[in-house]
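Visitor: Please find the sequence and the predicted model below.
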Amino acid sequence: MDNKLDYMRRELVDIQGVPLFWSMVEAWSQVESFESRPDDLLISTYPKSGTTWVSEIVDLIYNNGDTEKCKRDAIYNRVPFMEFIVPGISNGVEDLKRMQSPRLVKTHLPVQLLPSSFWKNKCKMIYVARNAKDVVVSYYYFYKMAKIHPDPGTWEEFLDKFMTGKVAFGSWYDHVKGWWEKRKDYRILYLFYEDMKEDPKREIQKLLKFLEKDLPEETVNKIIYHSSFDVMKQNPSANYTTVPDFDMDHSVSPFMRKGISGDWKNKFTVAQYERFEEDYEKKMRGSTLKFRSEI
């Protein structure tokens, strides 16, 4: 593959004011016209909010807890990333077209950019939200290891970019609020990363109810075990170690880094924390959405 370095560390390009990878923008008509199917299940998150975690849980639910079936392929092939298109390397839209129903579809798009067929077909959707301070820390390390992103710069510089929405998939604040509002009108199960860490069984029961699935308790316990951070971190079909080093350099930072709540305390200075909180309060004012920064 001669062009493997051509797409690395390139600047983001805006679509309707949302910064995305240049290759997605070039292929935007494919994304926009994506044809969902009524039995598709959409898994939507802002990056670094538990996407792979909930994807693995749902794939386990769909396969009645059969862990061997869930090792049939890497998670990014079992749950294709719809809008992720890089010429000659990946095309989520085409991958999904080839998949049999029922499909699991991953997206990081804010509500206003989601292909309209999902709303038209009234697809079920799961949204997972995570507190902003843990997201920005995780995103910083992800930017460093996943080279399709622009260079993150210093932690201080990246924190500024995050606060102003100048990162891939745009403003965290707009993203979580947009999906929160949309849940009033569509079949959206809105989950919180912190709740999943605190009581995975309770949150998996919510998923089962939403998906109208009934599994015996022993299967649920098996799903909890196999979707735990430590087990997934060791699972090549879930931990992204099958991605080539030139794309994701796990020696810089593993894809599955810590998987905890409250890690932001190890990264934020007092001054950064105070500035962030003041800005956060302004941006989230008026929203009924409430987050926990630790559990």
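Guide: Everything's here; your move.
Visitor: hey, let's count contacts and neighbours off CA atoms from now on
Guide: OK.
Visitor: List the buried residues for stretch 63-76?
Guide: For stretch 63-76, the neighbour count (16 or more other CA atoms under 10 Å) marks 64-65, 67, 70, 74-76 as buried.
Visitor: JSON lines for those, including distance to residue 13 and secondary structure?
Guide: Output for the buried residues of stretch 63-76, formatted as JSON lines (distance: CA to CA, whole Å; DSSP: H, G, I helix; E, B strand; the rest coil):
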{"residue": "64", "distance to residue 13": "41", "secondary structure": "coil"}
{"residue": "65", "distance to residue 13": "40", "secondary structure": "coil"}
{"residue": "67", "distance to residue 13": "39", "secondary structure": "coil"}
{"residue": "70", "distance to residue 13": "35", "secondary structure": "helix"}
{"residue": "74", "distance to residue 13": "28", "secondary structure": "coil"}
{"residue": "75", "distance to residue 13": "27", "secondary structure": "helix"}
{"residue": "76", "distance to residue 13": "24", "secondary structure": "helix"}
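Visitor: any chance of these in JSON lines, plus distance to residue 233?
Guide: Formatted as JSON lines, the buried residues of stretch 63-76 follow (distance: CA to CA, whole Å):
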{"residue": "64", "distance to residue 233": "21"}
{"residue": "65", "distance to residue 233": "18"}
{"residue": "67", "distance to residue 233": "15"}
{"residue": "70", "distance to residue 233": "15"}
{"residue": "74", "distance to residue 233": "13"}
{"residue": "75", "distance to residue 233": "12"}
{"residue": "76", "distance to residue 233": "15"}
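Visitor: closest to residue 102 among those residues?
Guide: residue 64 (14.1 Å; CA to CA).
Visitor: Help me confirm that the closest one comes into contact with residue 219.
Guide: Yes: counting by CA atoms under 8 Å, residue 64 touches residue 219, with 7.2 Å between them.
Visitor: What segments of the stretch 1-150 of the chain are strands?
Guide: Here the stretch 1-150 of the chain has its strands, by DSSP state E, counting those that start in this stretch, at 13-15, 18-20, 41-45, 85-86, 90-91, 104-107, 124-129.
Visitor: want to throw those into CSV with distance to residue 167 and mean neighbour count?
Guide: Listed next are these as CSV, based on distance: least, CA to CA, whole Å; neighbours: other CA atoms under 10 Å:
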stretch, distance to residue 167, mean neighbour count
strand 13-15, 10, 16
strand 18-20, 6, 20
strand 41-45, 15, 25
strand 85-86, 18, 20
strand 90-91, 21, 17
strand 104-107, 16, 23
strand 124-129, 17, 24
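Visitor: Structure two is appended below for comparative analysis:
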Amino acid sequence: MKHRPPPQDISFSESVHPIEETSDEDVFVAGFPKSGNTLLQHTIAHLVYGLNESGGRTLVQLMVPDVHANTHYFRHKDRCFFKTHDHPKEHHRNVIYIVRDGREAMLSYYHMLKNMGQDVSHRQIYSNEVPVFGGQWHQHVAMWESNPFDANLLWLRYEDMRSDRITQLKRICNFLEIERSEQELLEVARLTSFEHMQQVERRSDWVAKNLTVFNKPACFIRRGACNSFRQEVDPDVLALFESRNGSVLRRHYPETFEHSENRKAT
């Protein structure tokens, strides 16, 4: 029998850290699931690090690691960026929080679970009968509104990222204290457009990842819609969700929530 040397202890470079070891300079991209977190993760990769068109999902994950999908990360800059769905934590010193209308976020979550082969209904998702990673939508948003650890916090709306991308990119630049030309912002907007994100999802590295989870490989970037819940979800189910989440919906989506209230009144 061939002699094998004893196993050696694994040692990591000083630049490799456990995912929970972060710096006060670091920035966390936070939000309830299916609220545009992946869009913002890709935005940071292009806007901050200059990722070009050929960069795929693997590079994005190296530049802006998901704290729920990685145990370690490479500390390649003094200031690193992370994606999270967590509630506020003390080490979240700088945060870009993206909020999306909960009625649309829950619908997107429903479609994700269906594509994972789960037999769920709209009512089960909107009533939280089936638990959603991250808890209940209104609680997640309210926890970050309360900002219990006094983080340096920038709020973005997913809907504004879709309708007025350049303005939101400028807000991110101001928050991060970086400068980008108008042409650079236009290029980031193009590379993070819904159409381009769908193309990126069809590349081999993202397809390989999706095939381990989903029935359809190119499905995570589904529609990017803002009001499709009105066509897809029964009004009674929406009314149940609105009754539980109304105060937060009213603060962040007064125009659409008032429309729903008026619709119910008639």
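Guide: That came through, no problem. Small disclaimer: the values here were computed from a predicted structure and weren't measured.
Visitor: ok so, going back, just the buried residues of stretch 63-76 of structure 1 now: which is nearest residue 34 of structure 1?
Guide: residue 76 (18.0 Å).
Visitor: Can you find the partner of residue 174 of structure 2 in structure 1?
Guide: Correspondence of residue 174 of structure 2 to structure 1, assessed by TM-score structural alignment: residue 209.
Visitor: Spit out the contact partners of the residue nearest to the spatial centre of structure 1.
Guide: Nearest residue to the geometric centre of structure 1 (CA atoms, centre = their mean): residue 51, 3.6 Å. By CA atoms under 8 Å, 6 or more residues apart in numbering, the residues touching residue 51 of structure 1 are 43-45, 106, 128.
Visitor: ok, 10 Å please
Guide: Listed by CA atoms under 10 Å, 6 or more residues apart in numbering, the contact set of residue 51 of structure 1 reads 43-45, 106-108, 126-129, 193.
Visitor: What is the neighbour count of the alignment partner in structure 2 of residue 243 of structure 1?
Guide: Applying TM-score structural alignment, one finds that residue 243 of structure 1 aligns to residue 209 in structure 2. As a burial measure, residue 209 of structure 2 scores 14 neighbours (other CA atoms under 10 Å).
Visitor: Wait, residue 209 of structure 2 touches residue 217, no?
Guide: Yes: counting by CA atoms under 10 Å, residue 217 is a contact partner of residue 209 of structure 2 at 8.2 Å.
Visitor: shared neighbours of these two, which are they?
Guide: residue 201.
Visitor: Tell me the secondary structure at residue 209 of structure 1.
Guide: Assigned state for residue 209 of structure 1: helix (three-state reduction, DSSP: H, G, I helix; E, B strand; the rest coil).
Visitor: roughly how far apart are it and residue 215 of structure 1?
Guide: According to CA to CA, to the nearest Å, residue 209 of structure 1 and residue 215 of structure 1 sit 10 Å apart.
Visitor: rewinding a little: which elements pack onto the helix or strand hosting the match of residue 243 of structure 1?
Guide: Using DSSP states H and E, residue 209 of structure 2 maps to helix 204-211. In terms of contacts (3 or more CA pairs under 10 Å, 6 or more residues apart in numbering; DSSP states H and E), helix 204-211 of structure 2 is packed against helix 57-63, helix 194-201.
Visitor: any chance of those helices in JSON lines, with distance to residue 251 of structure 2 too?
Guide: As requested, those are arranged in JSON lines below (distance: least, CA to CA, whole Å):
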{"stretch": "helix 57-63", "distance to residue 251 of structure 2": "32"}
{"stretch": "helix 194-201", "distance to residue 251 of structure 2": "27"}
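Visitor: wait, which of the ones you listed is closest to residue 255 of structure 2?
Guide: Short answer: helix 194-201, nearest of those by CA to CA, at 24.2 Å.
Visitor: And that closest one, what's buried?
Guide: Buried, per 16+ other CA under 10 Å, within helix 194-201 of structure 2: 194, 197-198, 200-201.
Visitor: Mind putting those into JSON lines with distance to residue 115 of structure 2?
Guide: Formatted as JSON lines, the buried residues of helix 194-201 of structure 2 follow (distance: CA to CA, whole Å):
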{"residue": "194", "distance to residue 115 of structure 2": "20"}
{"residue": "197", "distance to residue 115 of structure 2": "19"}
{"residue": "198", "distance to residue 115 of structure 2": "16"}
{"residue": "200", "distance to residue 115 of structure 2": "19"}
{"residue": "201", "distance to residue 115 of structure 2": "15"}
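Visitor: just to revisit the earlier point, check the mean deviation of the helix holding residue 209 of structure 2 from structure 1.
Guide: Once superposed with structure 1, the aligned residues differ from helix 204-211 of structure 2 by a mean of 4.4 Å; criterion: mean CA distance after the TM-score superposition for structure 1.
Visitor: what's the angle between that helix and helix 194-201?
Guide: With axes from the mean of the first three to the mean of the last three CA atoms, to 10 degrees as the basis, helix 204-211 of structure 2 and helix 194-201 are set at 80 degrees to each other.
Visitor: List the buried residues of helix 204-211 of structure 2.
Guide: Buried residues in helix 204-211 of structure 2, counted by 16+ other CA under 10 Å: 206-207, 210.
Visitor: what's the answer for stretch 107-119 of structure 1, then?
Guide: 107-111, 114-118.
Visitor: Same question for stretch 157-170 of structure 2.
Guide: Across stretch 157-170 of structure 2, burial judged by 16+ other CA under 10 Å covers 157-159, 161-162, 165-166, 168-170.
Visitor: So which of the residues you listed is the closest to residue 45 of structure 2?
Guide: For these, the nearest to residue 45 of structure 2 is residue 169 (12.5 Å; CA to CA).
Visitor: which SSE is that closest one in?
Guide: helix 165-176.
Visitor: Mean distance of that helix to its aligned residues in structure 1, please.
Guide: When structure 1 is superposed, helix 165-176 of structure 2 averages 0.5 Å from its matched positions, counting by mean CA distance after the TM-score superposition for structure 1.
Visitor: on that earlier part again, want to throw the strands of the stretch 1-150 of structure 1 into CSV with distance to residue 146 of structure 1?
Guide: Output for the strands of the stretch 1-150 of structure 1, formatted as CSV (distance: least, CA to CA, whole Å):
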stretch, distance to residue 146 of structure 1
strand 13-15, 17
strand 18-20, 14
strand 41-45, 18
strand 85-86, 14
strand 90-91, 15
strand 104-107, 17
strand 124-129, 21
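Visitor: Kindly state which of those strands is positioned closest to residue 157 of structure 1.
Guide: Per CA to CA, nearest to residue 157 of structure 1 of the strands of the stretch 1-150 of structure 1: strand 18-20, 16.7 Å.
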